[in-house]
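**Q** Got a sequence here, can you model it:
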Amino acid sequence: MNLDFERIMPSIPYILEGIPITLQVVGIAAVIGFVLGILLSLMKISKLKPLNWIADFYTSIFRGTPLVLQLMLIYFGSPQLFGVQIDAFEAAFLSFGLNSAAYISEVIRGGIMAVDKGQMEAAQALGVPYKSSMLNIILPQAFKNILPALMNELITLTKESAVVTIIGLGDIMRRSYIVGGETYKFFEPILIAGLIYYVMVMILTIIGKVIEGRMRRSD
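**A** Here you go, the predicted model:
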């Protein structure tokens, strides 16, 4: 194997500078996905059929098309649709956030449906409004059950963020590709990028297990 990491070593700090950009995209997208996911899940379990249809249509669009296609439509299509070029960073967290919301909504909906119906019936019998019952009784129990699934979505979001390289955002993967172009050695910088993603995912996995353990002890 003709590997030459010595030529790549000086460029490692440059690749590492992509970590904050990746984390910013993932963090903002996760917040958007979580908040919108909650809203969509509530729409899906609503007794109003139009809300069900809107939420289901939204989910079908974002789950039925590739994420990279959604990213390209938002970034490359914005000048034609709105007459303004959306910034690469904004296009990244918007596409990831909107996509993630579709998956998170299904996870949260499943968690809500798994909570014993008697909980809501008991709250209504005591005169607790639906909104308060959902926010203070049903959702907290649902989140305990779906925490592993939510952490898995966050991990998936972190790994899939690498596709932002196609719109030129200077994340980890983009920087490793640039280093490969400058040194004519692509395997080594991409391998280093893979190691960085692996470490990030392992850290998220550990954080998820710690949070899950604390929530179980609080029961």
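
**Q** can we go C-alpha only for contacts and neighbour counts from here?
**A** OK.

**Q** Closest to the centroid, which residue in this protein?
**A** Nearest residue to the geometric centre of the chain (C-alpha atoms, centre = their mean): Leu157, 3.9 Å.

**Q** which is the next helix or strand following the host helix or strand of that residue?
**A** Per DSSP states H and E, Leu157 falls inside helix 139-160. For helix 139-160, the following helix or strand on the C-terminal side (DSSP H and E) is helix 172-183.

**Q** list the helices and strands whichever helix or strand comes after that following helix packs on?
**A** Per DSSP H and E, the first helix or strand lying C-terminal to helix 172-183 is helix 187-217. The contact analysis (3 or more C-alpha pairs under 8 Å, 6 or more residues apart in numbering; DSSP states H and E) places helix 187-217 against helix 139-160, helix 172-183.

**Q** now the other sequence, so there's something to compare against:
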Amino acid sequence: MNIIEIFRSSLPVLLEGLRMTIIITISSLLLAMVVGLLVSLLRLSGKKALDFLAKGYIDIIRGTPLIIQAFFLYFGLPDLLNLRISNLTAGIIIMTLNSGAYMAEVFRGGILSVDKGQTEAARSLGLPTGKTMRKVILPQAVKNMVPAFINQMIISLKDTSLLSVIGLGELTQKGQIIVASTYDSFEIYFIVGVMYFLLIKLLSLLGEAVERRLRV
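**A** Prediction:
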């Protein structure tokens, strides 16, 4: 078969894998934003114990490979606790914890980039700390964080391919299944690569559009 015929025959399976990849990416990134914001606020709280815990989490995630985190959270921890979770749930948790550590530093950098005078002005108007963060600091910080957010989205999307090691049926794993049955490795991996490229290019264009909108 030529590559066009292979593409047609494998497309339904690959699209199912692509759908799973998108679900994992979006779900984990939304949760990672919450985790990242909370962890960044702990680091900025001024309390040494909270800063130590938050920094410890970030250092552990950033200092270990994602594939080891996947093995630990899907095989190691459930075995220790004598419980079982689905590979989809595990995949979302793994990507959330991994992305959350990087998001925390993005949030922290964005918040610190806002001039301290903004906080002082809000305080002089009688705004409490929580409202100052929500109404004054974060809206300005988010504008500075958009490029880093988009970059993390792209990294997370590509990193989902490593979840094939826990049997999760995302795009890479579906490609591996097709190759195992057809032996058309060059054609299938080429198609999978193109699908990743197009999706990442779409994310990049979306990020550029958001940046232009925010500048206006």
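
**Q** that older thread, now do the SS call for the closest residue to the residue nearest to the centre of the first structure other than its chain neighbours.
**A** Counting by C-alpha to C-alpha, 6 or more residues apart in numbering, Val26 is the residue found nearest to Leu157 of the first structure once chain neighbours are left out, at 6.5 Å. At Val26 of the first structure the chain is in helix, as set by DSSP: H, G, I helix; E, B strand; the rest coil.

**Q** wouldn't Val26 of the first structure be in contact with Ser95 here?
**A** No. At 10.8 Å, Val26 of the first structure does not count as touching Ser95 under the criterion of C-alpha atoms under 8 Å.

**Q** OK, contacts around Gly127 of the first structure?
**A** Neighbour list for Gly127 of the first structure: empty [criterion: C-alpha atoms under 8 Å, 6 or more residues apart in numbering].

**Q** And it? What does it align with in the second structure?
**A** Under the alignment (TM-score structural alignment), Gly127 of the first structure pairs with Gly126 in the second structure.

**Q** how far away is its match from Glu120 of the second structure?
**A** Remark: distance between Gly126 of the second structure and Glu120 of the second structure (C-alpha to C-alpha, to the nearest Å) = 10 Å.

**Q** Equivalent analysis for Ile111 of the second structure, please.
**A** 14 Å.

**Q** Neighbour count: the two, which is higher?
**A** The neighbour count for Ile111 of the second structure versus Glu120, taken as other C-alpha atoms under 10 Å, is higher for Ile111 (23 against 13).

**Q** which position in the first structure aligns with that one?
**A** Using TM-score structural alignment, Ile111 of the second structure sits opposite Ile112 in the first structure.

**Q** Contact partners for the nearest residue to that match once chain neighbours are set aside?
**A** Leaving aside its sequence neighbours, Ile112 of the first structure sits nearest to Ala142 (C-alpha to C-alpha, 6+ apart; 5.2 Å). By C-alpha under 8 Å, 6+ apart, the residues touching Ala142 of the first structure are 108, 111-112, 114-115.

**Q** What does Ala142 of the first structure correspond to in the second structure?
**A** Here Ala142 of the first structure is matched to Ala141 in the second structure, going by TM-score structural alignment.

**Q** So its match versus Asp115 of the second structure, what's the distance?
**A** Using C-alpha to C-alpha, Ala141 of the second structure is found at 10 Å from Asp115 of the second structure.

**Q** next one: Ile58 of the second structure
**A** Taking C-alpha to C-alpha, one finds Ile58 of the second structure at 25 Å from Asp115 of the second structure.

**Q** Between these two, tell me which one has more neighbours.
**A** Using other C-alpha under 10 Å as the criterion, Ile58 of the second structure and Asp115 rank with Ile58 on top: 23 against 12.

**Q** Settle this for me: the residue nearest to the centre of the first structure is touching Val25, isn't it.
**A** No. Counting by C-alpha under 8 Å, Leu157 of the first structure does not reach Val25; the two are 9.4 Å apart.

**Q** other SSEs contacting the helix or strand containing Gly37 of the first structure?
**A** Using DSSP H and E, the element containing Gly37 of the first structure is helix 18-44. With contacts defined as 3+ C-alpha pairs under 8 Å, 6+ apart, helix 18-44 of the first structure has these neighbours: helix 49-64, helix 88-114, helix 139-160, helix 172-183.

**Q** so how much does that helix differ from the second structure once superposed?
**A** Overlaying the second structure shows helix 18-44 of the first structure at a mean distance of 0.7 Å from the equivalent residues (mean C-alpha distance after the TM-score superposition for the first structure).

**Q** out of the helices and strands packed on helix 18-44 of the first structure, deepest packed?
**A** helix 88-114 (a mean of 22; mean count of other C-alpha atoms under 10 Å).

**Q** Cheers, nothing more for now.
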